[in-house]
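Asks: okay, predicted coordinates and the sequence, questions at the end:
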Amino acid sequence: MSGGEGGKWFRDNMEVKIGERDGFLFWHHCWAGNFKLSELFPRLFHLSNNKGGAISSMGTWFEGEWRWDLKWNRELRQRELDQVQQLTSSTCNVRLTAGSKDSWCWKASKNGVFSVQSAYYALGLESRSMEERRVENEMALIWKASAKAVITAWKVLRGRFPTFDNLRRRQVNFQSGNLCVLCNSCEESINHLFFSCHKTDAIWKDIISWLGKQTASQTQAKAHFNAFINLGNKDDVKLLLSVWICTIWCFWRKRNECIFKQGMWNRERIFSEIKSILWGWKMAFNLVTPYSEFRRWFSAEALIT
């Protein structure tokens, strides 16, 4: 499967249902494709009078039809009007439903709910090994705890993520340049941001030490994923998969905070947040654990022996 096909399958099977209630943010959520509208149309975002508004606040229903009503801080020039037309055209495949709540819908399954099994069928990978089946079952559990985190991990593994290098290929450029916001020394790419940047690599080392394991650093997404989930035995797959997905998700959130909210990258704080989120997922799996395990989780004691 080529890189283009590998990214297209996910985009083609994810659908966003938009309703009247506050939910997805118009400019800041990836609801009309793989990229945020603020990243695809930075000029229009700069001119918007409602930069933090929900999708439902950007238009009205009229006789059963949704009409966009975008507000600007000045009269738009012709070039900008052309961009507005491109923007509204990019949303034409999104389902707008009056009176409903904004939600993700996975088109590859009948009930609209994501499952890794349906993802494999969408990819044409019906024939899987027992190990792959075990991984897919565990990922389905994590989906219940955090769908957004699983979606983020899937896109990273498929190489279809709005890092600066991918945006540049779509002729979207930032005035600040394309350098990684964390180290400011290399172009931001999926493999650099999540795996080879010295800032993220340091946290991976902390995590591997916390797990009580040792492994050589991997700087490619799929190689890193495969090496990580094989750090333990088959009983450790759920834990290792959860840790990998959660870490990827936290890295992306913190990267965005550094760019859009002038946040600071703090190694110890991020590591602590990863462990806290994972503990919350553990509770979401309805796993009753003694207090001694809680203490061990947040201590320096190795989790996998």
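Replies: Received it, and whenever you're ready, just let me know what you need. Residues are numbered from 1 along each chain as shown.

Asks: contacts, neighbours, all on C-alpha from now
Replies: Will do.

Asks: quick one, strands of the stretch 101-250 of the chain?
Replies: 103-106 (DSSP state E, counting those that start in this stretch).

Asks: so which bits of the helix ranked longest in the chain are buried?
Replies: Counting residues, the longest helix found in the chain (DSSP state H) is helix 237-260. Residues of helix 237-260 classed as buried: 237-252, 254-255 (neighbour count, 16 or more other CA atoms under 10 Å).

Asks: point to the residue nearest the middle of the chain.
Replies: Thr152 (2.5 Å; CA atoms, centre = their mean).

Asks: list the contacts of that one.
Replies: For Thr152, the contacting residues are 245, 248-249, by CA atoms under 8 Å, 6 or more residues apart in numbering.

Asks: 6 Å instead, please
Replies: Listed by CA atoms under 6 Å, 6 or more residues apart in numbering, the contact set of Thr152 is empty.

Asks: below is structure B, check it against A:
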Amino acid sequence: MAGNFLLDVNKNVRAQSIWWRDILRIGGEESGGWFKSNVCNVLGSGNLIRFWQERWLGHESFMNLFPQLYAKSLQPDAPITAFGSWSDDNWTWSFDWVVELAQDDMDAATEMSILLADIRPKKECLDHRKWLMNHAGMFTVKSAYCFLQNRDSFLTINSNVVDALQDLWVNDVPSKVNIFGWRLLLARLPTHMALVRKGIINNPCEFCCVFCFREEEEIDHLFFNCSVSIQVWKKIYKWMAVDFIPFEEGWKHFMSFGDLVTSKRLAKTRHVIWLATTWSIWRTRNNIVFRGDVFNLDALIDQIIFISWFWFIGRLGVNTSFVFYDWCNNPLVCIDSI
């Protein structure tokens, strides 16, 4: 996505699109404020840029340059146009204060007037934002990605997880499922403990796993180590006619599961069952949390079998000789014989 953008990077962003909210959240103060620091304002008419609070002249806002004047301004949140007026083609700056300025404040006001002496709005132009990481001033995902890669504090992903992610994207499943798998392998799903770390959940009674109610709900526990999820995987392995092998980490579980498929010709179905299982576990968990559903192991297994068949047959096309009965009897035979 690229383009000029008008958005408020300092205030509440409820009026912005979900996409921009995510960008602002990811680049917020907890991440060093990298997004806000790489956006500047370009003065046009002055109707959209707040004089004191936003950067539009130099690298600092006037609020930070002259905090004593900002504290005494009669219009601390007003746009630039509120601090002056036009007379024909001449612009004159003017400021109103809540109290009479002391001598030190007068000196600061004089200094600010010097900075503004040659600056004036442009009647026919719109204010806009400029993305500093791109020479054209237009935001692009690529420029943000390159910037984040070059940051010293950029999170280094385990090479094993990277390999798992590369195998993940090969699988031909619905895009939302691939994104879910990506978030799972990166441990970025909103489990209870993830929400605790973000300060969203504070009640210790809400920390526990919704399946077993014994351990804290972390991703590896919820999907692979919980006594309930282990029952699910044992049933799935039995259905596939292979021995159950437990793995405590997501990427290990993912890679081991892929090795069960011996056919190298159809990599896009390699993790269909794994993704159907984790996807169904997550949906079941959410239904318990948000809808008050009761866990039903047999119903969950039936759901996994049907969903994985639906994805498998949907990606092969209608000419396949397999039927649902074949899939229920031995899915690996169906996959490996392609």
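Replies: Yes, it's here. None of these values were measured; they are calculated from a predicted model.

Asks: TM-score of the superposition?
Replies: Overlay of the two chains. TM-score (TM-score structural alignment, normalised by the length of structure 1): 0.53; 187 aligned residues with a CA RMSD of 3.6 Å.

Asks: trace Ser175 of structure 2 over to structure 1, please.
Replies: The equivalent of Ser175 of structure 2 in structure 1 is Ala147 (alignment by TM-score structural alignment).

Asks: nearest spatial neighbour of the counterpart of Val181 of structure 1 in structure 2, chain-adjacent residues omitted?
Replies: Residue correspondence to structure 2 (TM-score structural alignment): Val181 of structure 1 is matched to Val210. In space, and not counting its chain neighbours, Val210 of structure 2 is closest to Arg285: 6.7 Å by CA to CA, 6 or more residues apart in numbering.

Asks: where's that neighbour relative to Ser229 of structure 2, distance?
Replies: As for Arg285 of structure 2, its distance to Ser229 of structure 2 is 11 Å (criterion: CA to CA, to the nearest Å).

Asks: check Trp131 of structure 2 too.
Replies: For Trp131 of structure 2, the distance to Ser229 of structure 2 - CA to CA - is 46 Å.

Asks: Lys235 of structure 2 matches what in structure 1?
Replies: Counting by TM-score structural alignment, the partner of Lys235 of structure 2 is Asp206.

Asks: can you tell me how far that match sits from Ser272 of structure 1?
Replies: 10 Å.

Asks: who has more neighbours out of the two?
Replies: Taking other CA atoms under 10 Å, Asp206 of structure 1 and Ser272 do not tie; Asp206 has more neighbours (15 against 12).

Asks: from Ile304 of structure 1, how far off is that one?
Replies: Asp206 of structure 1 is 14 Å from Ile304 of structure 1, by CA to CA.

Asks: can you check which part of structure 2 the helix or strand just after the longest helix of structure 1 sits on?
Replies: Counting by DSSP states H and E, the element after helix 237-260 of structure 1 in chain order, helix or strand, is helix 267-284. Helix 267-284 of structure 1 corresponds to residues 297-314 of structure 2 when matched by TM-score structural alignment.

Asks: how much does that stretch stray from structure 1?
Replies: Following superposition, stretch 297-314 of structure 2 is found to deviate from structure 1 by 1.3 Å on average (mean CA distance after the TM-score superposition for structure 1).

Asks: so for that stretch, what gets flagged as buried?
Replies: Residues of stretch 297-314 of structure 2 classed as buried by neighbour count (16+ other CA under 10 Å): 300-301, 303-309, 311-313.

Asks: kindly report the same for stretch 220-228 of structure 2.
Replies: Taking 16+ other CA under 10 Å as the criterion, stretch 220-228 of structure 2 shows 220-226, 228 as buried.

Asks: now the longest helix of structure 1: how far from the chain's centre is it?
Replies: 8 Å (CA atoms, centre = their mean, to the nearest Å).

Asks: next: stretch 131-150 of structure 1.
Replies: A distance of 14 Å separates the centroid of the chain from that of stretch 131-150 of structure 1, by CA atoms, centre = their mean.

Asks: quick check: buried residues in it?
Replies: 135-136, 138-147, 149-150.

Asks: over to stretch 246-260 of structure 2?
Replies: 250-255, 257-258.

Asks: again with stretch 198-217 of structure 1
Replies: 199-201, 203-205, 207-213.

Asks: biggest separation within these, which pair?
Replies: Using CA to CA, the buried residues of stretch 198-217 of structure 1 reach their maximum pairwise distance at Lys199 and Gly212, which is 20.7 Å.

Asks: Cys183 of structure 1 and Arg95 of structure 1: what is the separation?
Replies: 39 Å.

Asks: and Glu187 of structure 1, by the same measure?
Replies: 35 Å.

Asks: which one of these two has more residues nearby?
Replies: Neighbour tally, Glu187 of structure 1 and Arg95, criterion other CA under 10 Å: the higher count belongs to Glu187, 17 against 13.

Asks: no further questions, thank you.
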